[in-house]
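[1] next come a sequence and a model predicted from it.
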Amino acid sequence: MQASGRVLVCDSIDQAGIDSMKRAGLNVDYKPEIKADELVKTVRDYDVIVVRSRTKVTKDVVDASNAKIIARVGVGLDNVDTKAAEAKKIRVINAPEAASVAVGELAIGLMISLARSIPRADAEAKKGNWIKKELMGSQLSGKYLGIVGVGNIGRNIGRMAKALRMNLIGYDPYPISKEFVSETGMIVTDLDTLLESADFVTCHVPSTPETKHMFNAGRLAKMKSTAFLINTSRGEIIDENALYEALKSGRLAGAALDVFEVEPPTNKQLISLPNVVCTPHIGAQTKEAQELASTVIAEKIIQILRGVI
């Protein structure tokens, strides 16, 4: 059964999803560089708005639209005014399942990079500096990994970390899967206890008013001075100035950040620290994850417009 409707794709997405929508009979306009003012002017002509993280679907955009669906090709929905959409009875969908492996693998890679000073070792070796004696690292095996937010991504990381013989500690305001806890032997506890106990802390929570600066000076002070903090979720959950002070003073051993309060990051003093590893929000930037996210969203759009779901 063919679907009908006009789709505006506002950001760069994998071609597989676009092809799927076209095969289903949808009229797809691909405008990955569309500006906010143009979006407000043209959005009324579309039944579906598809975005990644660049485009902000503000209340102005929602109010100007006649859309049935707003689709985010990714995990979070913090760039979509979901309350405004709900008020207009617009379906808001995303693809949280698509990036869980890619983000999980990056988080593990960042942990190893911190534990073994891989970025520094690479940079110095290329300069001709043989600093072997300065690079005494630590193993992940036997260490305690604190996972803050034990959803799809958090559970994937837990399974990978368990394969590395790490011990798991988990915190989530929502119930954690009993099957996962049984499978991995995860210790479920409160956030403060997790921070006091973990050698590595990895964050996987959405950006909400409740999570903004959840890692503030007080929380960072609870962590071990030998601990490492990894954030591949949303930059707003960490108070970057507090993190800078903790890292500079030695109250925290190191941090790896894939996300920042402002992107590209403007907090140069933080990202310039030698015990900070930075990546430019590449958690979901794998060919496999982008193709899967695009095709998952396309299929959801098609099924909704057909009245199946």
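    Everything's here; your move. Everything numeric here is computed off the predicted structure, so don't read it as measured data. Residues are numbered from 1 along each chain as shown.

[2] for the rest of this, base every contact and every neighbour count on C-alpha atoms.
    Will do.

[3] can you tell me the closest non-neighbouring residue to the residue nearest the centre of the chain?
    The residue lying closest to the centre of the chain (C-alpha atoms, centre = their mean) is residue 233, at 3.4 Å. Nearest residue to residue 233 in three dimensions, chain neighbours excluded: residue 204, at 5.0 Å (C-alpha to C-alpha, 6 or more residues apart in numbering).

[4] okay, now that neighbour: neighbour count?
    24 (other C-alpha atoms under 10 Å).

[5] cool, and residue 33?
    Residues near residue 33, counting by other C-alpha under 10 Å: 12.

[6] structure B:
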Amino acid sequence: MTKVLITPRSFGKYDDEAFQILKMNHVEIVPNTTGAVLSKDKMKELVADVDGIIAGVDPLDAEVLACAPKLKAISKYGVGTDNIDLDYCKEHDISVSITKNANRNAVADYSFGLMLAVARRIPEISDGCKNGDWSKKVAADVFGKKLGVLGLGAIGRGVIHRALGFDMQVYGYDVVEDDVFLEDNEVTFASLEDIMSECDFISIHLPLIPQTENLINKEMLSKAKDNLVIVNAARGGIINDDDLYDALVNKQIYGAGLDVFQTKTPKESKLLTLPNVVVGSHTAASSKGAVAKMSLMAVSNLMKNLREKAMA
């Protein structure tokens, strides 16, 4: 019988169709029963005799993968593969797939929601009212402002489509310039420096790779307007958290919305102490629709790759 480790806690939570597909294919499921992201030691224990893994953000580096001699395929529940040693997988003929675009609308919604929450000070005002402070608080405008989108993949494009409804002037930054998309959506392709100096809002949708690590740092933040709102629902590490904290404390920029952090222990981040920072628990993709879609896609990808390995 095929054995599959499933680590994401939300997998199949709102629709059991993904579990039914595994059952029909006589798959023995190894569940994550901890209620948390698995540690490296726990991963080493659980991967020992599995044929496949449906993986969240749990560690799958070479040390962990070396403990999985039967492993044939990894299906990432999401799109970021920075927790997976892809070189090891290639060397050992382990297929790796992602649930591309499954959560694009959920993350785009959340990213735009972060912009609104920070600009209009929504959490701050709500908390104040609940604690007896019913004073009026002046906030920033969103409609008609300039938005820079860093990363023009499916999620970045989703944010742009939402921004057009707010009559925003949009600037885009990516390694690839798609002239048709830019023209159709009236997006100005620009350098990172120009976006930092021109825009009122910046939304980040880049992968975390060596070229993007610490991309938003002290130097870049020094170019920003003092009314800038920056949001990141992509990957921690793209923004240097210490530099962002300094920029916020010194009022170089207006505010930030963060669903991800540079530090592995975000509960200890200084950014949590600031009233002009709205934070999330890496939850942008966690809508019921996205969870169901990612679960089905993850299972489909895994079963396809396992079948191909069996026939090879």
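    Nice, I can see it. The model shown is predicted, which means the values in this text are computed figures rather than measured ones.

[7] now residue 196 of structure 2: which helix or strand?
    helix 192-198 (DSSP states H and E).

[8] which SS state does the counterpart of residue 65 of structure 2 in structure 1 fall under?
    Using TM-score structural alignment, the partner of residue 65 of structure 2 in structure 1 is residue 62. Following DSSP: H, G, I helix; E, B strand; the rest coil, we place residue 62 of structure 1 in the helix state.

[9] you'd agree residue 172 of structure 2 is in a helix?
    No. Residue 172 of structure 2 is assigned strand when assessed by three-state DSSP, not a helix.

[10] now do the helices in the stretch 201-309 of structure 1.
    217-222, 240-249, 268-271, 287-305 (DSSP state H, counting those that start in this stretch).

[11] which parts of the first one are buried?
    This points to helix 217-222 of structure 1. For helix 217-222 of structure 1, the neighbour count (16 or more other C-alpha atoms under 10 Å) marks 217, 219, 220, 221, 222 as buried.

[12] how about residue 163 of structure 2, what's its match in structure 1?
    In structure 1, residue 163 of structure 2 lands on residue 161 (TM-score structural alignment).

[13] show me how far the helix or strand harbouring that match is from its chain's centre.
    Assessed by DSSP H and E, residue 161 of structure 1 sits inside helix 152-163. With C-alpha atoms, centre = their mean, to the nearest Å as the basis, helix 152-163 of structure 1 stands 15 Å off its chain's centre.

[14] can you pull the buried residues of that helix?
    152, 153, 154, 155, 156, 157, 158, 159, 161, 162.

[15] export these as TSV, with columns for distance to residue 112 of structure 1.
    Shown next, in TSV, are the buried residues of helix 152-163 of structure 1 (distance: C-alpha to C-alpha, whole Å):
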residue	distance to residue 112 of structure 1
152	21
153	18
154	17
155	18
156	16
157	13
158	15
159	16
161	11
162	14
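
[16] which one of those residues is nearest residue 115 of structure 1?
    Of all the buried residues of helix 152-163 of structure 1, residue 161 has the smallest distance to residue 115 of structure 1: 13.7 Å, by C-alpha to C-alpha.

[17] how about the contacts made by the closest one?
    Contact partners of residue 161 of structure 1, counting by C-alpha atoms under 8 Å, 6 or more residues apart in numbering, are 108, 145, 167, 168.

[18] mean per-residue distance, the helix holding residue 196 of structure 2 to structure 1?
    Aligned to structure 1 and superposed, helix 192-198 of structure 2 gives a mean residue distance of 0.9 Å (mean C-alpha distance after the TM-score superposition for structure 1).

[19] for that helix, buried residues please.
    Residues 192, 195, 196, 197, 198 are the ones in helix 192-198 of structure 2 that count as buried (16+ other C-alpha under 10 Å).

[20] show me the contacts for the match of residue 65 of structure 2.
    Contacts of residue 62 of structure 1 by C-alpha under 8 Å, 6+ apart are 81, 84, 85.
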